[in-house]
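>>> Quick one: sequence plus predicted model below, questions after.
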Amino acid sequence: MAEKKHLRSSEWFNSSDKKMNFTHRSWLRNQGYPDDYFEGKPVIGICNTWSELTPCNGHLRDFAEIVKRGILEAGGVPLEFPVMSLGETLIRPTSMLFRNLASMDTEESIRGNPLDGIVLLTGCDKTTPSTVMGACSVDLPTIVVPGGPMLSGRFRGEKIGSGSMNWMVKERQKLEGYTDADFMEAEVCVARSIGHCNTMGTASTMATMVEALGLTLPGFSSIPAVDSRKKLFAQLSGRRIVEMVKEDLKLSKILTRKAFENAIITNAAVGGSTNLIIHLTAIAGRIGVDLKLEDFDSIGSKIPLLVNLKPSGKHLMEDFFYAGGLPVVLKELKELLHSDSITVNGKGFSENYEDAVCYDTDVISTLENPLQKEAGIAVLKGNLCENGAVIKPSAASKELMQHKGKAVVFESIEDYHNRIDDPHLDIDKDSVIVLKGVGPKGYPGMAEVGNVDLPEKLILQGVKDMVRISDGRMSGTAAGTVILHVSPESTVGGTLALVQNGDLIELDVANRKLHLDVSDAEIAQRKAAWKAPEPMANRGYVKIYIDHVEQADKGADLDFLVGGSGSNVERDLH
C-alpha cells in the first residue's frame, strides 16, 4: 500500500504542538465545521477574484459554491478566500499597474494559510495571470476555473463584440451619425450576459493560455459563462484538485518549457492578444522557466491563423464554442505541439484532445487551409527598440506592414487627447503616430492606449488604419497596425524618448525591423540633452512599482518577485 502523503495543512491542524492544533482548530470551529474536517483531509483553497467592481467576474461568487461541491464529493475541505480583483473596465489608471500587487496578494494568502491545493477562479484578463503568477511562487497543486466569455452581442441585426465595439465609437459617431441614444442601446446589446469579453481579446486569450499550459480541464476555456457545462466543469475541477493533491501534481511539474511553447503556438493559431507576451513571460519568471521575448517570434510567428474571431476575424467566442472550441484547435496543432506535456488531469495533450470534432470550418480552419499562413506575434528590433517591440500581424493592415512615414509625436496620452483632433495638426494617412510615456514606469502601469484613435479629419476622409508606435499595450479586443511594448520605454531614456516631429520611421515587419532614420551621432546628441521626467508617485505601492518594475521585454514583473520561494511552513509566528 502506498504511503499516505503528508499534508501541508497538518502543520496547522495535526502537528506535534497540541497548543497550536487547539488554536487553529478552535477558531475554525466557529463556522460549525465537524471533526472530520481536521482529520487529514486535503484542504483546498478557492482563490476567488469575484468583485462587483469587476463585472466580468461578477458570477464567480456563485461558481465558488459549485467548486466546493466537487471538493466535498472528492473528500476535501474547501475554504474560499478573496484576493484583489482586477477589471480593466473600471479600475484606474490601468489594471496592469496592480497585476503584480494582486499576484503578491495571491502568493501570500496561499503561503500563509493551511492549504494543500488551490483552485483559481479567474475571468477579466489580469485576474488570470496575477493569480497564476502568485500560485507559481508557492508551487502547490493548482487548477484554474476560467469564468468564461459573454454571449455574442446583437445590435440591430449586427453581431458586435464586447471590447471591440469600444474602438468603433469615434468612427461610428463621425461617419454614421450615432447619437447618445444609439450608444445607450448598444451598451445593453453588447454585454447581454455574465462573463468576460466575447472576442478573442485578452480575457479569452488568457483563458486559452491556461488551457494550453495544461492548467484547466480539457475543453473548459471555450465554454460561455452562462452555459450549464461551465458549472459542470467547475464541479469536476473541484473533484480533480483533491486528486492532484494526493498525486502531488504541483505547478512546477506542469509548467515546463514545453508547456510554455505550447501556449505560444496556440496563441498564434487562435489570433490571441499581444498581452499574452507580457503575462506569459512573467509567469515563466515566477516558475523558473527561461522565456525570452524572441521566443514568441521564433516559436510562434510562422504558425497559421486557424480561428476566425474578432478582432482578427468576424466571429465571437460563442461561435467558437459551438464550432468545437479550443479542443479542435489543439487537435489540429497536434504535430506542432509537445503532445506529451502533462496537464492537470494527469494526461498528455494528445490524449486529451484526440476525440475533438469541428462543426464549423468557417470558424475554425485547418492547417492545410488556414485563414492566414503566418499569424503569430512578430518581434521587431532596431535602433528605436533595442530590446524589442511587438506587432500582431493578424490584426494589422497588410499594406502597412512595410511602411516609411514622418513621425507625429505625442509626449503623453494627455498631449495626444489635447491635440489629435486639432484640424491644424500636421498629419496625413502616411504619418506615423508616436506616443510616449505609456510604458511600465511612465504611465505607470503600461496602459492599453497604444491603439489610439485616428484624427477626426482623417476618419472623415475614410482612413481606416495608420501605423502607431508606443511603449504601451493595447487591448486584445483591438485591431490595427500598432507597434507595442517598445523597450526600453521612453521614460527611462529609450530611443523612443528622442523621436521628434518629422523624423522618418521605417517599419518592415517581414524583416522584423523598426528603424528611426536619424544618425547615431544625432541620437547621441539628443540623448545627452534628454532629462528624465519626475516619477509619477512618491508613496505607497505605486512608488514600489515604479522603483522595481522590469521592462516590457521581461514581463513587467517586479524584480524582487522573479523566481519562486516555495511553500515552506517551518516557521510559526504565534
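Structure's in. What do you need?

>>> alpha carbons only for contacts and neighbour counts from here, please
Noted.

>>> and Arg468, how many neighbours does it have?
22 (other Cα atoms under 10 Å).

>>> I meant Ala447, not that one.
By the measure other Cα under 10 Å, the count of residues near Ala447 is 24.

>>> Okay, it and Leu454: tell me how far apart.
18 Å (Cα to Cα, to the nearest Å).

>>> for Glu185, same thing?
On the measure of Cα to Cα, Glu185 and Leu454 end up 25 Å apart.

>>> Give me the contacts around the helix or strand hosting Ile469.
Using DSSP states H and E, the element containing Ile469 is strand 467-470. The contact list for strand 467-470 (Cα atoms under 8 Å, 6 or more residues apart in numbering) reads 400, 431-436, 438-439, 450-452, 480-486, 496.

>>> returning to that earlier point: who's more crowded, Glu185 and Leu454?
Between Glu185 and Leu454, counted using other Cα under 10 Å, the more crowded position is Leu454 (20 against 12).

>>> The more buried one touches Asp465, doesn't it?
Yes. Between Leu454 and Asp465 there is a contact under Cα atoms under 8 Å: 7.5 Å.

>>> Neighbours of the residue nearest to Pro146 when sequence neighbours are not counted, how many?
For Pro146, ignoring the flanking residues on the chain, the nearest one in space by Cα to Cα, 6 or more residues apart in numbering is Thr122 at 4.9 Å. When neighbours are defined as other Cα under 10 Å, Thr122 has 31 of them.

>>> And here is the other one:
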Amino acid sequence: MARKTLEELRSQRWFGPKDLRSFGHRSRMMQMGYALDDFMAKPVIGIINTWSDLAQCHTHFPQRVEDIKRGIWQAGAFPVELPALSLSEQYVKPTSMLYRNLLALEVEELLRSHPVDGAVLMGGCDKTTPGTIMGGISMDLPMIFMPAGPMMRGHFGGKILGSGSDVWKYYAEKEAGTISERQWNDMEAGIARSAGTCMTMGTASTMTSIAEVLGFSLPGSSSIPAGDAAHSRMAMQCGKRIVEMVWEDLKPSDIMDRRSVENALVIHNALAGSTNAMVHLVAMARRAGVPIKLTDFDDFAQKVPVICNLRPSGEWLMEDFFIAGGIRGLMKRLEHLLHLEARTVFGTIGEGLEGAEVYNDDVIRPLDKPIAASGGTAILYGNIAPHGCVIKPPAADPRLLHHTGPAIVFDSYDEMSKAVNDMDLDVTPDHVMVLRNAGPIGGPGMPEWGMLPIPKKLLKEGVRDMLRVSDARMSGTSYGACILHVSPESAIRGPLAAVRTGDLITVDVTKRSIHLHVEDEEIQARVAAWTPPPRNYPRGYYKMFAQHVLQAHEGCDFDYLEGAQGIPEPEIH
C-alpha cells in the first residue's frame, strides 16, 4: 500500500504554505505555547471527547485523553482534543436519542472544519458510539473508536447486581412490597461503583461490540472494563494506531461494507444484544451507503444461536465476559459465520482472532449448548406495524410469545404512569398494554418508555411480565415481553393510532406477526378521525428534528444526512 507523503497530509493545507494565512495559523499555535516542531511536518490527530461533568459513564475520559495523547506523541504525531456533545443516558431529557443526530453532525463538522488528518473517537454511553461513528463515516477521514468500557459489577447484600436489569427487577419487588425501603437504598449505593458503561449487555456494550465487529476498534477493546489497567494501555494503542492509519490513508469507506454489516448482525444476535441496535446499525450502514433492512436482522436471528449468557437475557455480566475471552472469544466461536476477510482498523477480522480462546463455557456457551437456538431478536409485521416492530424473545416470558389479549391503551407516558399506580385499574395479566405518541416525532426522540411498568395491582398478585406494545424504544438493559419501534409511529397517523381499549391483539413471534382484530376499513376510518396530541416545535433543534427525522425502520437519521456522498473540503483563505 502506498503511504501518504507529508505534502499530502490534510493539515498541511493549514500549516504548510508560505503565505499570510498560514502565518496566522502557525503563529496562533505558538500563541498556545507549541513550538513549530510540535505540529509541523507530522500528522495532526483530533481526539473527539464526549466527556462532561454529567457524563457518568465517561468520568475516566480525562485520563484516557492523556493515554491517547501519549500514544500519538510516541508515534510521531500531534494530538488535539476536540470536545463534543456529551450524551448522558441518565441525565439528558427527554431522551439522549433526540440528540444522537446532533452529535453525529457535530463530529462531522468538527473534523471537516479543523486541521486534522485523522481522529480517535471516544464514546460508550449509549448514543455516543453510533453518534460519533456516524459523523466519522460521513467525514471519511481515518478514524478509530475507543470504547469507554463497562463499569465494575454492582452488589447488594452479597448478591451481584447488573445495572438496569436488576433495577427493573427489584423495583417491581419494591412496588409489590417484598423488599424494604432500606434495602432499596442500599441497592442504590451499590449498583454503580466505578467509571464505565452499564455492565450488562445493554445498549452501551451492544454498540461498542458492534463498533469493534464493524472494524472501527482495536481487537478485544470493547470488552475491557473501564477500570482495568488494560483499558489505559488500549487507549494508548489507539493513539499509536491512528497515526499509522493516517499514513496508510485507511478510511471508513475502506472498512465498512456489506460484509462488515453482516458480521455485526451475527454478533448482535449471538449476544442477544439491545433492540436499540436496530435503529443505530441501520443509521450507521445507511451513512456508509450500505443497504440494510429490518428483515436482515430477522434473517440472521433465525440462523445465529444466542451463546452469550449475559444479563438481561442470561446470568453473567461484562466483567465475566471479559475474563471468559470477551468479544474475540465469542467471534472465534462463531468464525464459521463471519466474513473473516472483512477489513478493520488493524487488518482483517480473521487476523484479529489469532490466539483468541474461550475460558468459560457458561459465559460464552458452546454452539451445541446455547441460551437459545435462534432468535436473539425478532421483527414482527402486521396491520398495526406495516413497517415492522421488534421484540427480544429470550428476555420475555415464553407464554407471551404467542398470545391474544385485549388492549389497554395510553396516549401519553404521564397517563400510563398514573394508571399503573391505580389499584382499581381494570387490567388482567392477559391484557396488552399499548403506549402511543412515543416515537421519533411523538416523543420527541423516541424515548425509552417501551418497558411499560407492570400495574401495581398485578405486581401484588405476583405478575412479573405481560405483553406491552409501543412506538417507543426501551433500555438495552430492560427485559420482558415488550414490542417496540412500531413503525410508522402514531404521531404521523400510523395504524397504532387506531387501537382502542378492549380491541383484541394477537402476537405470534414464531410467525413474526402482530395483528389487531379490527377490519382494515375500520382501522382507516379510526386513523382518519384521530387527532394526534399537538406537537408545536416553533424553533430550534426540536423543529429541525421533527421536520427531518426518519422513522424507526429507517434508523431515525435525518433525511439530509444519509448516504455516502461527500461535502467539499473547506477553503483555506
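Arrived safely. Everything numeric here is computed off the predicted structure, so don't read it as measured data.

>>> Onto which residues of structure 2 does the longest helix that structure 1 contains map?
Using DSSP state H, we find that the single longest helix of structure 1 is helix 228-247. Using TM-score structural alignment, the residues of structure 2 aligned to helix 228-247 of structure 1 are 229-248.

>>> Quick check: the lengthiest strand in structure 1 compared with structure 2, mean distance?
For structure 1, the longest strand by residue count, based on DSSP state E, is strand 402-410. For strand 402-410 of structure 1, the mean distance to aligned residues of structure 2 following superposition is 0.5 Å (mean Cα distance after the TM-score superposition for structure 1).

>>> moving C-terminal of that strand, what's the next helix or strand?
Counting by DSSP H and E, the next helix or strand C-terminal to strand 402-410 of structure 1 is helix 413-419.

>>> Could I get the buried residue list for that next one?
By neighbour count on 16 or more other Cα atoms under 10 Å, the buried set for helix 413-419 of structure 1 is Ile413, Tyr416.

>>> So what touches that helix?
With Cα under 8 Å, 6+ apart as the test, helix 413-419 of structure 1 has contacts from Phe410, Leu425, Leu435, Lys436, Gly437, Val438, Val449.

>>> and that helix, how far out from the chain's middle?
27 Å (Cα atoms, centre = their mean, to the nearest Å).

>>> That helix vs structure 2, average offset?
Mean for helix 413-419 of structure 1 is 0.9 Å (mean Cα distance after the TM-score superposition for structure 1).

>>> continuing past that helix, what's the next helix or strand?
Next along from helix 413-419 of structure 1, by DSSP H and E: strand 432-435.

>>> any residues touching the following helix or strand past that next one, and which ones?
Proceeding N to C from strand 432-435 of structure 1, the next assigned helix or strand is helix 456-459, under DSSP H and E. Helix 456-459 of structure 1 is contacted by residues Glu171, Lys174, Leu175, Ile420, Asp421, Pro423, Asp428, Lys429 when judged by Cα under 8 Å, 6+ apart.

>>> go with 6 Å
The contact list for helix 456-459 of structure 1 (Cα atoms under 6 Å, 6 or more residues apart in numbering) reads Asp421.

>>> for stretch 199-216 of structure 2, same thing?
With Cα under 6 Å, 6+ apart as the test, stretch 199-216 of structure 2 has contacts from 124-126, 144-145, 150-151, 162, 222, 260, 264, 273-274, 311, 317-318, 344-345, 476-477.

>>> dump the residue contacts of Pro393 of structure 1.
Taking Cα under 6 Å, 6+ apart as the test, what Pro393 of structure 1 contacts is Ala375.

>>> same thing but at 7 Å, please
By Cα atoms under 7 Å, 6 or more residues apart in numbering, the contact list for Pro393 of structure 1 reads Ala375, Ile377.

>>> What of the one 4 residues further on?
Contacts of Ser397 of structure 1 were listed using Cα under 7 Å, 6+ apart, and they are Gly480, Thr481.

>>> which residue lines up with it in structure 2?
Per TM-score structural alignment, Ser397 of structure 1 is aligned with Asp397.
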